[in-house]
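1. Next one to model:
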Amino acid sequence: MSEPQQTNDANRYDPYATEQVRYEVKDHIATITLDHAPANAFGYAQSRQFVDAFTRADRDDDVRVIILRAEGRIFSGGHDLKESKNPPVIPEGEIPPKELGPKTFPQPTLVSKPVITLVQGWAVGGAFCVVAYSDIVIASPEAKFGVPEVKIGAVGGTGGAAWALPTHVASYLALTGAPIDAERAYQVGFVNEIVPKDKLVEEGERVARLILANPPITVRYIKQSLRDIYPLSRITEPVRINAARNDVALNTEDAREAVAAFVEKRAPVFHGR
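-> Below you'll find the model as predicted:
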């Protein structure tokens, strides 16, 4: 797919110029599909469409379960680093980029309906948080999960890791930037099932039908009860704080060096400043 067009006239920038998130409803199941090759990265346009798709599903009384999936080899590479180097000019009235990020990644837990997320390949950074905040996760054997932002000087998905993983596993991912594979994710309870990649949608729909067989109002109350164990502020507040920490961390000399080294495919040289 082509990138959203940006012109010198800021008012003409349209985050919907290309469809990067598909939305469809069938038999009370809303399927939200990331479709932005090659990495399904969360730039402004995909993030905007992502938030709107979840909002739409949550407001639709015909929708009782949400399935989140992605096209391509991977689920998502997280935040779009290329766009961060050359951000689009956002017209007045649009959600500012600094506000859109914290709205994007907690969406599965912000909606009132169960979210089943299907993961193939990599789900890292902000995409890891999307998975972490989902209700049920089904992965293929090729799936890998991680919060590698430390490697580019960002705080990133630390909050998502802390929410969904045992403390020492979360610390390992956040401090090293190293990923875990589907089997390890299954062992620590991050993933519910591992199925072949070509069976992900079939299995996701099977689980969705199990949920649909139950009283819809009760299902919504159960999701609310599950989330009440950990108040919503336990998610939204760390996301907000991490966004502020990211702003500080990404303005350090080491962070600029880390991004440059990543783009130039070389080892970074850090000086602790």
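
2. For the rest of this, base every contact and every neighbour count on C-alpha atoms.
-> Will do.

3. just how off-centre is stretch 187-197 within its chain?
-> Relative to the centre of its chain, stretch 187-197 is centred 17 Å away, using CA atoms, centre = their mean, to the nearest Å.

4. Near Gly54, how many other residues are there?
-> In this structure residue 54 is Phe, not Gly. Look at Phe54: counted by other CA atoms under 10 Å, it has 24 neighbours.

5. That one contacts Gln107, correct?
-> Yes: the pair Phe54 / Gln107 is scored as a contact, 6.7 Å apart, by CA atoms under 8 Å.

6. Also this sequence, please, to line up against the first:
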Amino acid sequence: MSKNFTNVLIEDAIAIVEIDHAPANTLSSACIAELREVFNNLSNDKQVKAIILTGAGRFFVAGADIKEFVAAFGNEDKGLDMAVAGQAICDEIENMKKPVIAAINGACLGGGLELAMGCHYRIAVPDAILGLPELKLGLIPGFGGTQRLSRLTGTATALELILTSKQLKGKEAKEVGIVQLVVSPEELLPSAKTIAKAFIEGKSMTSITRAVECIIGGANESLADGLERERSRFAELFLTDDAKEGVQAFIEKRKPLFTHK
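-> This next block holds a predicted model:
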């Protein structure tokens, strides 16, 4: 796969995906298409157990590519196509069965924040700027921002942030629940790797993927449906080698030797 907008490094079962689209890592349609392909490949790569998403340089993602908006004026279908593509990459990241961590290294605005909110866990540096300023352009967030922000912060705070176009620094974003951790720039990737390792080390991917699926899927369905999904995935694990090994290792007071089967 030829990559023009991303750099991918895989080490210790963790993939680091760096968006590299100078000067501000904007999400052009071509960049979005490449990201979708990258995440699809990582989803199918059995060597990869967790993913970190970050940006090159001073930006995480400054937003969508505004220049592409100009060509859509007067054409509702083109506007719809952009929203469909933007929502698709965020949905695909959220629905990954492998943990995805956003390491927010700088400006994370508009489509960039929507992309980060599609990730399962978010870490930011103190000077990162996060916000959804679309109303200043006469638009609204179209890559899932109106829905995911309210799920993270609550309806009232989401209304405030979107209607005022307020931009938050890292610590403020943590206070309202958008990010889980704020660390120095030097600690950003090491912290993301540490958390990724904590998610996957000593565990079987057979249970990790089902846990992620149940949590993410259950957040978008009724409690009854979520519980049904949980029962089903729980029962499936009794057919796996790793569940048998994990329980036997516990009984024998030793570390399990998982084969991820």
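
7. what's the TM-score here?
-> The TM-score (TM-score structural alignment, normalised by the length of the second structure) is 0.75; 210 aligned residues with a CA RMSD of 2.0 Å.

8. who does the helix or strand hosting Thr194 of the second structure touch, helix- and strand-wise?
-> In the assignment (DSSP states H and E), Thr194 of the second structure maps to helix 188-200. The contact analysis (3 or more CA pairs under 8 Å, 6 or more residues apart in numbering; DSSP states H and E) places helix 188-200 of the second structure against strand 14-19, strand 50-55, strand 100-104, strand 121-124.

9. Give the aligned range of it in the first structure.
-> Taken onto the first structure by TM-score structural alignment, helix 188-200 of the second structure occupies residues 200-212 there.

10. ok, average deviation of the matching stretch from the second structure?
-> Here the mean offset of stretch 200-212 of the first structure against the second structure after fitting is 1.0 Å, by mean CA distance after the TM-score superposition for the first structure.

11. tell me which residues in that stretch are buried?
-> For stretch 200-212 of the first structure, a neighbour-count test (16 or more other CA atoms under 10 Å) marks 200-201, 203-205, 207-208, 212 as buried.

12. just stretch 62-75 of the first structure next, same as before
-> Residues of stretch 62-75 of the first structure classed as buried: 63-71, 73-75 (neighbour count, 16+ other CA under 10 Å).

13. What is the longest helix of the second structure by residue count?
-> Counting residues, the longest helix in the second structure under DSSP state H turns out to be helix 76-94.

14. nearest to Gly170 of the second structure, of the helices and strands packed on helix 188-200 of the second structure?
-> Checking these against Gly170 of the second structure by CA to CA gives strand 121-124 as the closest, at 5.6 Å.

15. which bit of the first structure covers the next helix or strand after that closest one?
-> Next in sequence after strand 121-124 of the second structure, counting helices and strands by DSSP H and E, comes strand 129-131. The alignment of strand 129-131 of the second structure onto the first structure (TM-score structural alignment) spans residues 144-146.

16. By how much does the matching stretch deviate from the second structure on average?
-> Mean for stretch 144-146 of the first structure is 1.2 Å (mean CA distance after the TM-score superposition for the first structure).

17. who's in contact with that stretch?
-> 121-125, 128, 173-174, 177-182, 185 (CA atoms under 8 Å, 6 or more residues apart in numbering).

18. Which of these ranks first by neighbour count?
-> Gly125 (30 neighbours).

19. what range in the second structure matches stretch 109-122 of the first structure?
-> Counting by TM-score structural alignment, stretch 109-122 of the first structure falls onto residues 94-107 of the second structure.

20. Stretch 160-175 of the first structure aligns to what range in the second structure?
-> Going by TM-score structural alignment: stretch 160-175 of the first structure matches residues 148-163.

21. I appreciate the help and will end here.
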